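*Asks:* following is a predicted model, sequence given first.
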Amino acid sequence: MAVFRSGILVLTSSLHLIPSRLAPVLAAAAKIVQKILYVHLHPGLGLAGNCVQPTPAYVPANREVSQILTHLYAKSLNVCGCLDVRVILSNVKNLCSTQQPFSSVQTLSEPPEVVLTDYRITDSNQSSLVTQCLEKYILACYTCRPNLQSIFLPSGGDDAENSCPDANDPGLSEGFPPYGDVVLGGTFDRLHSAHKILLSVSCLLARKRLLIGVADGELLSSKDLKELIEPYQDRVDKVRTFLLDVNPGIQYELCSLRDPYGPAITDPDLECIVVSDETRKGGEAVNRKRLANALQELAIHQISLVKDVHHTSDEEEKISSSTLRKRLLGSLLTPPKDNPRLPATPYVIGLTGYMGSGKSSVVQYLQKMGAVAINADAMGHQSYRQGTAAHHKIVQEFGQEILLQDGTINRKALGKIVFEDQEKLKRLTSIVWPETAALVKQMISQAGSEGKSVCVVDAALLLEAGWKDMVHEVWVVIVPKDEALRRIVQRDNVSEEDARKRLANQWSNAQRVQHANVVLSTQWEAEFTQKQIRKAWQLLQNRRSSC
């Protein structure tokens, strides 16, 4: 069967039957579509007969549709998590809304190449006519790629057996109250199913404008693995593209949210705020601020959190961006660049992270996995030894007062001098780093001559020293700065002020992650750290064996 980059799934089942039929339909779709699967709701679509092209029909915006959106996005994560599923809402309308009927063909960001449907063909003699009719219908609704194809998927069985338990609930047909301007906020990192539910329901509520605050700046400082959060503009672009795909008929405004309230407490035109179970108190706080600003309170529309059935014991139970970021630990974030000057063997991992990040524990576990460890810091200490060129240059540069009685360099006294003066620190590193690099290269060469396959160079200053060309991949170990400070104070018996000075002379987590092929974190229990390392090691072996 051919595989397509993008497709559109036309669901023709009655709305109350869709939740119980989704699994087989989505599973089948995932075998055909690789990237984006658009979903078009048209319950009761008729395609038989004389193949007269059916006209697009409105679906009422009510609790039942909201439930279907939740089911669809949650089920898509469970059944076809590799697909970017987007439920189109341009034909979903609140009966009280003044939104104009759609009259033109909608252009999607990734025009579909194939039409999938759960429509049942009862007469095999009419299959070709039904196919023509289906394709004409979709082409009347959306801009598609040439040579559009149709595929009929399993619809899920008998209606009576698959009927949803709450299908007879009269409250399901109750329409959503339409609001002119609706507001919501969030981080929207790695746009996932829970985000899509939040944004889609907001689209159902908004009659005119949807204002979205996207967290930025200090609002991100308390987030787990904040260094792995996508750049602000990337997050904004993904949200905007999703919204324009699902409903281009609404005015979308996206703004940088740098405090918990943003324009929600100052915009007089807003009528409703959309929150989750977790952020309900935030919505109430917004209303208190609005009253203080002599503005009308907002209606609060609350959406339930969605459980992640794939979560593990060290992850949140709900679908969340922080869980997705944790799952990136140990994965290959950026493919390594080929460096023809490096021999293929030994394969060299450059392991870096600022002081207190937990590199030593990572190195120890990598050694157990089979890597040869090279401690660049220890190599740096060797360059200070009496009789070396570096020792002579250091004494010339900083004077006899840095020497102990036996003529060795008092590294503690030297450190106190350079950590308080950036210019002096640069002069020291210009002496030590080249000598250290030469020693590390010797150790790598020796490991290669001994037949070792993988070396890990433990180097806190790998990136600052410009040693990326010495390694095949850069692995970065990160922990929150406060945790690193606590570890340094406890380990080295220094004051917090001294610990801060040391960290101030090293690159931040965010700077290091920009150069990372793999990121690890030791901020949780040791078992989780080891789990990351095993994952990273296995993926490394897979990469090397496929070369």
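*Replies:* Thanks, I have the structure now.

*Asks:* okay, CA-based contacts and neighbour counts for the rest of this
*Replies:* Will do.

*Asks:* could you point out the longest helix in this structure?
*Replies:* helix 422-449 (DSSP state H).

*Asks:* on contacts alone, who are the packing partners of that helix?
*Replies:* Secondary-structure packing of helix 422-449 (3 or more CA pairs under 8 Å, 6 or more residues apart in numbering; DSSP states H and E): strand 372-375, helix 376-382, helix 389-398, helix 411-418, strand 454-458.

*Asks:* give the buried residues for it.
*Replies:* For helix 422-449, burial by neighbour count (16 or more other CA atoms under 10 Å) applies to 424-425, 428-429, 431-437, 439-441, 443-444, 447-448.

*Asks:* that one vs strand 454-458, what angle?
*Replies:* 160 degrees (axes from the mean of the first three to the mean of the last three CA atoms, to 10 degrees).

*Asks:* okay, the angle between helix 422-449 and helix 389-398?
*Replies:* Using the same axes, to 10 degrees: helix 422-449 against helix 389-398 is 180 degrees.

*Asks:* what about Ser508, distance to Arg500?
*Replies:* Relative to Arg500, Ser508 is positioned 12 Å away (CA to CA, to the nearest Å).

*Asks:* what's the answer for Ile488, then?
*Replies:* From Ile488 to Arg500 the distance is 9 Å (CA to CA).

*Asks:* now do the longest helix of the chain and helix 411-418, the angle between them.
*Replies:* Using the same axes, to 10 degrees: helix 422-449 against helix 411-418 is 130 degrees.

*Asks:* burial of Arg544, as a residue count?
*Replies:* Other residues near Arg544 come to 11 when the count uses other CA atoms under 10 Å.

*Asks:* what residues sit buried inside the helix or strand encompassing it?
*Replies:* Following DSSP states H and E, one finds Arg544 within helix 526-546. Neighbour counts over helix 526-546 (16+ other CA under 10 Å) mark 529-530, 532-537, 540 as buried.

*Asks:* adding distance to Ala465, write those residues out as a markdown table.
*Replies:* Formatted as a markdown table, those follow (distance: CA to CA, whole Å):
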| residue | distance to Ala465 |
| --- | --- |
| Thr529 | 27 |
| Gln530 | 28 |
| Gln532 | 27 |
| Ile533 | 25 |
| Arg534 | 28 |
| Lys535 | 28 |
| Ala536 | 25 |
| Trp537 | 25 |
| Leu540 | 25 |
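
*Asks:* of all the helices and strands packed on helix 422-449, which lies closest to Arg280?
*Replies:* For the helices and strands packed on helix 422-449, the distance to Arg280 is smallest for strand 454-458, at 45.9 Å, taking CA to CA.

*Asks:* helices or strands next to the closest one in the packing?
*Replies:* strand 347-352, helix 359-369, strand 372-375, helix 376-382, helix 422-449.

*Asks:* in addition, the following structure is provided for comparison:
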Amino acid sequence: MRTEKRIDQSRFPFCLEGEKVTSMWKVGLTGGIACGKSTVTAYLKEQGIQVIDADEISHRLMGEDPEIKAALLSHFGEDILDQQADLDRKEIAKRVYASADELSFLNRLMHPRIRQSIEEDLAQLQALGNTLAVIDVPLLFEAHFEDLVDEILVVALPKAMEVERLMARDGIGQDLAEKKIASQLALEEKIARADRVIDNSGTIASTKNQVEAWLKEKEEKHVMS
């Protein structure tokens, strides 16, 4: 974890200094690629909510875990290294999104380690007195992490917008963008499994309003009960 700050006590006064928390409401945040999860997590952080970012964990593990680096080099060869002899994530992405087998290999390697890190972070946040934590996991369903959370939020927008935003965000062509999207569970299926859907097809203000409404429900039903 990069921070040990508790959630905003002015908003969630039942998260008190030194108070032992026996139950923490855990929320899984997921959605399609480039659907706007970062917009939601940024707003949550502004409100003092602790967010565990699975992508950040993955990046850290690839950069720091020698066993992961060795396994990737053994599988893909040294062509996945950049000029500084570090793992080239873009090169790895090209390979795994071009082959279902390669993507499966990467997921088998990374998901158990990511899960372990998330579990450790959740335990730490609860020990620090937090009563609400959000886990941002793009592959929440694909990795079968649903059992880690009490509630699931899905950020969604129409397919055409998803492709357009992904192309702009990653600087890639439409073909690769569509392959990346197809590598995940269909957004429609994620929506069907969600407890709450955040529609990010409108303005940022509209998205924030939806998140704010959800936060108010947490104050009333879970965090402050």
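*Replies:* Yep, that arrived. Because the structure is a prediction, the values reported are computed rather than measured.

*Asks:* care to give me the TM-score?
*Replies:* The TM-score (TM-score structural alignment, normalised by the length of structure 2) is 0.85; 205 aligned residues with a CA RMSD of 1.7 Å.

*Asks:* Ile488 and Arg500 of structure 1: which is more packed in?
*Replies:* Ile488 (22 against 16).

*Asks:* show me what the more buried one lines up with in structure 2.
*Replies:* If you follow Ile488 of structure 1 across to structure 2 using TM-score structural alignment, you land on Leu166.

*Asks:* quick one: contacts for its match?
*Replies:* Counting by CA atoms under 8 Å, 6 or more residues apart in numbering, Leu166 of structure 2 touches 33-34, 172, 177.

*Asks:* am I right that it is in a helix?
*Replies:* Yes. Assigned with DSSP: H, G, I helix; E, B strand; the rest coil, Leu166 of structure 2 falls within a helix.

*Asks:* how near is it to Ala194 of structure 2?
*Replies:* From Leu166 of structure 2 to Ala194 of structure 2 the distance is 22 Å (CA to CA).

*Asks:* looking at the helices and strands packed on helix 422-449 of structure 1, which is closest to Ser322 of structure 1?
*Replies:* Once these are compared by CA to CA, strand 454-458 is nearest, at 27.8 Å.

*Asks:* and for that closest one, what's in contact with it?
*Replies:* Residues outside strand 454-458 of structure 1 that contact it (CA under 8 Å, 6+ apart): 345-352, 359-360, 363, 366, 370-377, 440, 444, 447.

*Asks:* so how far does it sit from its counterpart in structure 2?
*Replies:* Mean deviation of strand 454-458 of structure 1 relative to structure 2 after superposition (mean CA distance after the TM-score superposition for structure 1): 1.0 Å.

*Asks:* residues in structure 2 matched by the helix or strand that comes right after that strand, start to end?
*Replies:* Note on strand 454-458 of structure 1: by DSSP H and E, the next helix or strand toward the C-terminus is strand 473-478. Per TM-score structural alignment, the counterpart of strand 473-478 of structure 1 in structure 2 is residues 151-156.

*Asks:* how about stretch 350-369 of structure 1?
*Replies:* The alignment of stretch 350-369 of structure 1 onto structure 2 (TM-score structural alignment) spans residues 28-47.

*Asks:* buried stuff in that stretch?
*Replies:* 28-37, 40-41, 43-44.

*Asks:* ditto for stretch 50-70 of structure 2
*Replies:* Buried residues in stretch 50-70 of structure 2 (16+ other CA under 10 Å): 50-54, 57-58, 61-62, 68-69.

*Asks:* what distance separates the start and the end of it?
*Replies:* Stretch 50-70 of structure 2: ends 32 Å apart by CA to CA.

*Asks:* same check on stretch 457-468 of structure 1?
*Replies:* Span of stretch 457-468 of structure 1 from end to end, CA to CA: 11 Å.

*Asks:* could you list the buried residues of it?
*Replies:* For stretch 457-468 of structure 1, by 16+ other CA under 10 Å, it's 457-463, 465, 467.

*Asks:* again with stretch 75-95 of structure 2
*Replies:* Applying 16+ other CA under 10 Å to stretch 75-95 of structure 2 flags 80-81, 87-88, 92, 95 as buried.

*Asks:* just those now: which is nearest Ile152 of structure 2?
*Replies:* Nearest to Ile152 of structure 2, judged by CA to CA, of the buried residues of stretch 75-95 of structure 2 is Ile92 at 29.1 Å.

*Asks:* residues contacting the closest one?
*Replies:* Ile92 of structure 2 is in contact with Ile80, counting by CA under 8 Å, 6+ apart.

*Asks:* so it versus Ser201 of structure 2, what's the distance?
*Replies:* Taking CA to CA, one finds Ile92 of structure 2 at 30 Å from Ser201 of structure 2.

*Asks:* now do Ala133 of structure 2
*Replies:* 25 Å.

*Asks:* those two - which one has more neighbours?
*Replies:* Set side by side, Ala133 of structure 2 and Ser201 show more neighbours around Ala133, with 23 against 16, by other CA under 10 Å.

*Asks:* just tell me what the more buried one corresponds to in structure 1.
*Replies:* Ala133 of structure 2 maps onto Cys455 in structure 1, by TM-score structural alignment.

*Asks:* cool, Ile118 of structure 2 as well?
*Replies:* By TM-score structural alignment, Ile118 of structure 2 lines up with Val440.

*Asks:* same deal with Ala205 of structure 2?
*Replies:* Using TM-score structural alignment, the partner of Ala205 of structure 2 in structure 1 is Glu527.

*Asks:* tell me the contacts of its match?
*Replies:* Contacts of Glu527 of structure 1 by CA under 8 Å, 6+ apart: none found.

*Asks:* Tyr365 of structure 1 versus that one, what's the distance?
*Replies:* Glu527 of structure 1 is 11 Å from Tyr365 of structure 1, by CA to CA.

*Asks:* cool, and Arg280 of structure 1?
*Replies:* 43 Å.

*Asks:* ok, Gln67 of structure 1 next?
*Replies:* Distance of Gln67 of structure 1 to Tyr365 of structure 1, given as CA to CA: 47 Å.

*Asks:* can you check Tyr137 of structure 1 too?
*Replies:* 59 Å.

*Asks:* checking my notes, Gln302 of structure 1 in a helix, right?
*Replies:* No. Assignment of Gln302 of structure 1 by three-state DSSP gives strand, placing it outside any helix.

*Asks:* so it sits right up against Gly282, yeah?
*Replies:* No. In this structure, Gln302 of structure 1 is not within contact of Gly282 by CA atoms under 8 Å, at 11.4 Å.
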